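S.K.: give the three-dimensional model of this entry:
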Amino acid sequence: MPALIETVSFIHAAPSVVFDLELDVDVHAASMAGSQETATTSSGRRQLTVGDEVTFRARHFGVRWRMTSRITAYERPHRFVDEQTRGPFRVLRHEHHFEELNGFGTRMTDRMTISAPMGPLGAVVTRVLIAPYLRRLLKRRASHIKCLAEARRRA
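M.R.: Predicted coordinates:
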């Protein structure tokens, strides 16, 4: 059974600014510095668009992980989706939504669906360990995006 993780952040910046920061692999890597995350793109560009693949390498739970995702939907500046094509999960689908708040900023919603391998044992590990960990990572990343986006607004 897949687990759903959802986080909502409010950012005082335009949706287009937040959208672009979310698709910048250098920003992503900087937001995950604690896990020594790196990102390599299939296109060589640092800004992702539909069809692009990105391979992440990081250390989580003391283990080196590698995961490749593809941008499967792209509706700038409102929404994009990335989905794992290779990696540790049976399924990982991450929807990013950006809603303008009447000139006051952006409501950014991350909705991640994950399913681990190993049947019932994987489902338990996902609910007890992996989902809470990923929720914390999404919040950390959103905080990083918020700081960058709001600094650009002040500049």
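
S.K.: switch to C-alpha atoms for all contacts and neighbour counts from now on
M.R.: Will do.

S.K.: from the middle of its chain, how far away would the lengthiest helix in the chain be?
M.R.: Identified as the longest helix of the chain according to DSSP state H is helix 131-154. Its chain's C-alpha centre and that of helix 131-154 lie 10 Å apart, by CA atoms, centre = their mean, to the nearest Å.

S.K.: now do stretch 117-125
M.R.: Relative to its chain's centre, stretch 117-125 lies at 23 Å (CA atoms, centre = their mean).

S.K.: I have a second one here; can you model it like the first so I can compare?
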Amino acid sequence: MPKIELQTEIKADRKVVFDLSRSIDLHKISTEQTNEEAIAGKTSGLIGMDESVTWRAKHFGIYQKLTSKITEFDRPNFFVDEMVKGAFKEFKHEHHFAELNNGTLMTDIFEYNSPFGILGKIADKLFLKKYMTELLTERNRVVKEFAESEKWKEIINE
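M.R.: Sure, this is the predicted structure:
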């Protein structure tokens, strides 16, 4: 099962970073390159425990749907979203937030299982793990950009 771990240091309050990370609206901004749109479940605002969202996005030239659900939630420390239905056999995305030097250390742990047996394993090695890492890195760049500026106030209404 491939595993991607990313750490991002963000000079912002942990609660702001946590809420940006669970924002459907910010996710749409961070995935503009794949034309992601929330089409069912929670389609805007902040997703919470036991809520799900269905995304429609274009990956590798094909439109796909993926539904994920929040299965663990402890604001502002961590939350977990897991695939309920979609192109993967399964995935689990852990989001951890720790205070660090007047800011936040955001840690993503993304584990997934590709479909198609041995062909899926080959795809992982050839391109899929790199592709998923780039998507997560871009998402984190956008979270950081919004959190470290006043832009977060456009997303989160306190």
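
S.K.: the longest strand in structure 1 is where?
M.R.: As assigned by DSSP state E, the longest strand anywhere in structure 1 is strand 63-75.

S.K.: identify the residue range in structure 2 corresponding to that strand.
M.R.: Alignment of strand 63-75 of structure 1 against structure 2: residues 62-74, by TM-score structural alignment.

S.K.: that stretch vs structure 1, average offset?
M.R.: On superposition with structure 1, the mean distance recorded for stretch 62-74 of structure 2 (mean CA distance after the TM-score superposition for structure 1) is 0.4 Å.

S.K.: what's next to that stretch, contact-wise?
M.R.: Contacts with stretch 62-74 of structure 2, where a contact means CA atoms under 8 Å, 6 or more residues apart in numbering, come from 47-58, 78-87.

S.K.: just the buried ones among those, please.
M.R.: 47-48, 52-57, 78-84 (16 or more other CA atoms under 10 Å).

S.K.: counterpart of H144 of structure 1 in structure 2?
M.R.: When structure 2 is aligned by TM-score structural alignment, H144 of structure 1 is paired with V142.

S.K.: picking that back up, tell me the helices and strands packed up against the helix or strand following the longest strand of structure 1.
M.R.: Next helix or strand after strand 63-75 of structure 1 toward the C-terminus (DSSP states H and E): strand 79-86. With contacts defined as 3 or more CA pairs under 8 Å, 6 or more residues apart in numbering; DSSP states H and E, strand 79-86 of structure 1 has these neighbours: strand 63-75, strand 91-100.

S.K.: three-state assignment of the residue of structure 2 positioned farthest from its centre?
M.R.: For structure 2, the largest distance from the centre (CA atoms, centre = their mean) belongs to I118, which lies 26.2 Å off. Look at I118 of structure 2: counting by DSSP: H, G, I helix; E, B strand; the rest coil, its state is helix.
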